[in-house]
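> The following comprises the amino acid sequence and a computationally predicted model.
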Amino acid sequence: MTQDTCTLTIDGHRIELPILTGPTGDRVIDISTLREQTGVTTLDPSFANTASCRSAISWIDGDKGRLLYRGIPIETFAENKVSFVETAMLLISGHLPTQAERDRFAELLTEYSPLHRNMDLHFNAFPPNSHPMAIMSSMINAMSTHDRPRITDDASFADAAAKLMSKVRTIAAASYKASIGEPAVYPRYDLKYVENFMHMMFSVPYRLYEPDDIAARALNLFLVLHADHGQNCSTSTVRVVGSSGANLFASCSAGVCALWGDRHGGANVNAVRQLERIAASGLTPSQYVARVKDGKDRIAGFGHRVYRNWDPRARILRGVVGPLLDSMNRPDPLLEIARELEATVLSDDYFIERRLYPNVDFYSGIILRALGIPLNMFTVMFAIGRMPGWIAHWKEQFDDPTTRIARPRQLYVGRPDATWVPRELRRAQA
């Protein structure tokens, strides 16, 4: 990592601040000593211009539409049909696993897939129709009491990571079952990670679900492409909570809560709801696009805050959507609308000039709907996929001896001179 400096003058006092350049060419001004030297802090709402940490896990080039996992282009994972488990191991451990390491991790995932029987009491306590994300977050946190993650070395961390990655899919499926009043389905020891989740999600006691190869590959790719994405809202949340010394499970539970919002993990939900609105309105996709261009409607699933080019994950998922839809035995009018909407936007100069290409949420919403995943489970699926990234970031921070508890500053804009008024003298505020 190379280093240069910049000069900052405050109240006539000049200071030198380091400019750090990473291996990909990213440059940041290191202001970690700014307040100490000047008594001044910076204001950066939403942290849009702030690098909160040093990380070697994933890297995004928004201008060129690139995403790397531990230095490997995301396209490589799709081309080589890499499993979600192997992707997770790379992100968490920092290196490609040997066959023996992979086999051992897979054994742990299988071994840890059942939940402690006392956790049934927690599931049964939720009201009917509870949102699966609320259940999932609570149950991951509850794991801290049933499977306390005492992490003291690499071996105990690997064990805790396998336990969380394994059980999160069981919790996710059981959360869905609890939300619709069906009994949870036990995992099977003979199925792989993705197929086992689909079994627990779609099986009922009187009819077992047999995963389809095309569907399983599509879901595996969905999880792989969501495994990490830099310092997004939920990942930053995991790191902030973890900086306090909170355990791995509690920190990742907080990540689930952060992911829940419409502006983050709920974006693919909005993309599908848009298709529902188009269908209900009676408009064709072309007519809907015309309304968007006139400012009468907004479009979801196109454009990205980070990418000013094609989202590379969207390009990959786009190649999966066609074969998956063609393999379906049931027609779905919404998916046909999605195909027409995509074609309309990609051929329109209005969107091309503004670089509003379909993003990963547009295609992931189509894929999850095609797989039969209900809308309220979309963010849950995102959480399963993002879990390896959260675990990796928690560990990266845990291993960093310079880690301090996160404590942002603020610019106080309240009154500096308010006085206390006795209750009997107070008047209602206008």
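Nice, I can see it.
> drop to CA atoms for contacts and neighbour counts, all remaining ones
Will do.
> Strands of the stretch 251-400 of the chain, residue ranges please.
Counting by DSSP state E, counting those that start in this stretch, the stretch 251-400 of the chain has no strands at all.
> So which residues of it form helices?
Read by DSSP state H, counting those that start in this stretch, the stretch 251-400 of the chain holds these helices, from start to end of the chain: 267-281, 285-293, 312-327, 333-346, 349-353, 360-370, 378-399.
> Compare these and give me the one nearest F197.
Shortest separation from F197 across these is recorded for helix 378-399, at 10.2 Å, computed as CA to CA.
> re earlier: so which of the helices of the stretch 251-400 of the chain comes closest to C6?
helix 378-399 (27.6 Å).
> Now do the closest one: distance to the chain's middle.
For helix 378-399, the separation from the chain centroid amounts to 7 Å (computed by CA atoms, centre = their mean, to the nearest Å).
> And for stretch 134-147, what's in contact with it?
116, 119, 122-123, 126, 164, 168, 171-172, 175, 247, 249-250, 252-254, 256-257, 380 (CA atoms under 8 Å, 6 or more residues apart in numbering).
> Please compare the first structure with the one that follows:
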Amino acid sequence: MADNDTNRPDTTQKMSPSATISIGTRQAELPVRSGTIGPDVVDIRKLAQDLGVYSFDPGYGETASCQSSITYIDGDEGVLLHRGYPIDQLAMNASFPEVAYLLLYGELPNAQEYCDFRENLKEHALLHEQIRNFFNGFRRDAHPMAILCGTVGALSAFYHDGIDISNPASRDLSARRLIAKVPTIAAWAYKYSQGEPFVYPNDDYSFSENFLAMMFSRPNTRYRVNPVLARAMDRIFILHADHEQNASTSTVRLVGSTGANPFACIAAGIAALWGPAHGGANEAVLAMLEQIGKRENIPAFIEQVKNRESGVRLMGFGHRVYKNFDPRAKILQQTYHEVVSELKLAHDPMFDLAIELERIAVEDPYFIQRKLYPNVDFYSGLILRALGIPTSMFTVLFAVARTVGWVSQWREMIEEPGQRIGRPRQLYTGAARRDFRPFSNRN
């Protein structure tokens, strides 16, 4: 774990003046909390006690559900920071294990810490040999996300020494195991769907090289990892590693608040990510491009998008959080062109179509006024397709990357003093109290 140093940023929470809330003749003073950066937050924990009311925020879009020092997003300015470091600096200069270490421990590793951490991940990348039997229990056409979710949850049956969440060493061991083993499970899920032999992790490769090798190498051929493609894979992992309190991360925290073991918590996160509104957006981009078909069809498609009654959406543009350009998209845009150049795909109709659609959309006043810029999903799906990864594996790769963020958020939550089980309230709109009636008295 990284040593403390004098350059570590001050993340001490500062107190601001309280907020006065009045309901009729009742009044309450609620503390206003200020983070290191970002908007102030009204602490409403005594709202019901002081005023007898609860807040109502479906989807929790205006609610800070926790206190965290891991990731910061400023959607208006297009800023994404991991432990204070801008995402573009990390994606362009660091490796995925470096970012994983940063998210877990709060500081970038020094040379020795990085070497030890990377070797430890390689050691834990192997799966218990009996886990192979799980794959034979799935249908050959089972979705890889179903295999991933089920197998990750089953890890708790194999690694009992990592489920004592009261023990810091046990929590750390579980975190490292999950970061190392989820890529192996993911690659094996793909191999199983293809009817090909499983490929074991290779210590000679980096994290991303190893994943590509487990995906695409075969026992009867020598596989050579293309460094350009490995770098693209590494960036995709880094850019999807964590993204604040999204649906799947909030799920991991909520399940973790019950004291569930970390493998069950991450399996819950995978299940939440599986939803098409969360982890399947890049698949939707490719489906949209296939629907458009040709460059000459783009203007008509754009007009359909502008017609709200058509139900046609421009996938891969805009973001619920980012009201400016998604900072991750800028990096993948460059990576996308590097991959296309390396694989000589400039004349591929799909990529030609994507480039033209992007050009038209970013120059159209309709989308500019609505700040609908390309997001990370627009480019990630295109890159994964270029790498030869089928769309059924897109969300699986998302889960491989996001496991790092999930375990970091889970550890932070468990170690927070006074941590409580998650228990949202509701606005009840059902029937008021009524008495039971026998059949003879019912209409």
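Structure's in. What do you need? Since we're looking at a predicted model, the values are computed, not measured.
> Quick one: buried ones out of the contacts of stretch 134-147 of structure 1?
Taking 16 or more other CA atoms under 10 Å as the criterion, what is buried in the contacts of stretch 134-147 of structure 1 is 123, 164, 168, 171-172, 175, 247, 249-250, 252-254, 256-257, 380.
> How is P424 of structure 2 classified with respect to secondary structure?
Following DSSP: H, G, I helix; E, B strand; the rest coil, we place P424 of structure 2 in the coil state.
> What lines up with it in structure 1?
Aligned by TM-score structural alignment, P424 of structure 2 pairs with P408 of structure 1.
> same deal with E123 of structure 2?
Match for E123 of structure 2 (TM-score structural alignment): E111.
> How about D76 of structure 2?
Per TM-score structural alignment, D76 of structure 2 is aligned with D63.
> how many neighbours does its match have?
12 (other CA atoms under 10 Å).
> Now do the closest residue to it other than its chain neighbours against E353 of structure 1, distance only.
Nearest residue to D63 of structure 1, sequence neighbours excluded (CA to CA, 6 or more residues apart in numbering): R308, at 5.0 Å. According to CA to CA, to the nearest Å, R308 of structure 1 and E353 of structure 1 sit 11 Å apart.
> who's more crowded, these two?
More crowded of R308 of structure 1 and E353, by other CA under 10 Å: R308, with 17 against 9.
> got a list of what that one touches?
62-65, 355.
> list the contacts for the counterpart of A370 of structure 1 in structure 2?
Residue correspondence to structure 2 (TM-score structural alignment): A370 of structure 1 is matched to A386. Listed by CA under 8 Å, 6+ apart, the contact partners of A386 of structure 2 are 339-340, 343.
> Distance of A386 of structure 2 relative to C149 of structure 2?
A386 of structure 2 is 26 Å from C149 of structure 2, by CA to CA.
> Likewise for I165 of structure 2?
Distance of I165 of structure 2 to C149 of structure 2, given as CA to CA: 21 Å.
> Of these two, which one has the most company?
The neighbour comparison of I165 of structure 2 against C149 (other CA under 10 Å) goes to C149, with 25 against 20.
> Identify the residue of structure 1 aligned to the more buried one.
So, by TM-score structural alignment, C149 of structure 2 is matched to S137.
> buried stuff in whichever helix or strand that match is part of?
Using DSSP states H and E, the element containing S137 of structure 1 is helix 132-146. Buried residues in helix 132-146 of structure 1, counted by 16+ other CA under 10 Å: 132-143.
> before we move on, what about stretch 343-352 of structure 2?
350-351.
> just stretch 365-377 of structure 2 next, same as before
So, applying 16+ other CA under 10 Å, buried residues of stretch 365-377 of structure 2: 367, 371-377.
> Check the offset of it from the chain's centre.
For stretch 365-377 of structure 2 - counting by CA atoms, centre = their mean - the centre lies 22 Å from the chain centre.
> Can you check which part of structure 1 that stretch sits on?
Under the criterion TM-score structural alignment, stretch 365-377 of structure 2 matches residues 349-361.
> can you list contacts of the matching stretch?
Contacts of stretch 349-361 of structure 1 (CA under 8 Å, 6+ apart): 267-268, 271, 293, 301-304, 308-311, 313-314, 317, 342, 345-346.
> again, only this time at 10 Å
Surrounding stretch 349-361 of structure 1, the residues in contact under the criterion CA atoms under 10 Å, 6 or more residues apart in numbering are 222, 225-226, 264-272, 289, 293, 299-304, 307-318, 341-342, 344-346, 367.
> With stretch 295-304 of structure 2 instead?
So stretch 295-304 of structure 2 is contacted by 288-289, 291-292, 305, 307, 310-314, 349-350, 352-357, 360-361, 364, 366-367 (CA under 10 Å, 6+ apart).
> and what of stretch 336-356 of structure 2?
With CA under 10 Å, 6+ apart, stretch 336-356 of structure 2 has contacts from 226, 228-229, 231-232, 285-286, 288-290, 292-298, 329-330, 332, 335, 357, 359, 378-387.
> Ok, stretch 119-133 of structure 2 next?
With CA under 10 Å, 6+ apart as the criterion, stretch 119-133 of structure 2 contacts 97, 113-114, 116-117, 151, 154-155, 158-159, 173, 176-185, 188, 198, 200-207, 210.
> start to end distance for that stretch?
By CA to CA, one end of stretch 119-133 of structure 2 lies 27 Å from the other end.
> Can you find the partner of L324 of structure 1 in structure 2?
Using TM-score structural alignment, L324 of structure 1 sits opposite V339 in structure 2.
> what number of residues lie near that match?
21.
> Show me what the longest helix along structure 2 is packed up against.
Scanning structure 2 for the helix with the most residues, using DSSP state H, yields helix 168-194. If you count contacts as 3 or more CA pairs under 10 Å, 6 or more residues apart in numbering; DSSP states H and E, helix 168-194 of structure 2 packs onto helix 96-105, helix 111-124, helix 132-136, helix 144-154, helix 207-216, helix 262-273, helix 394-414.
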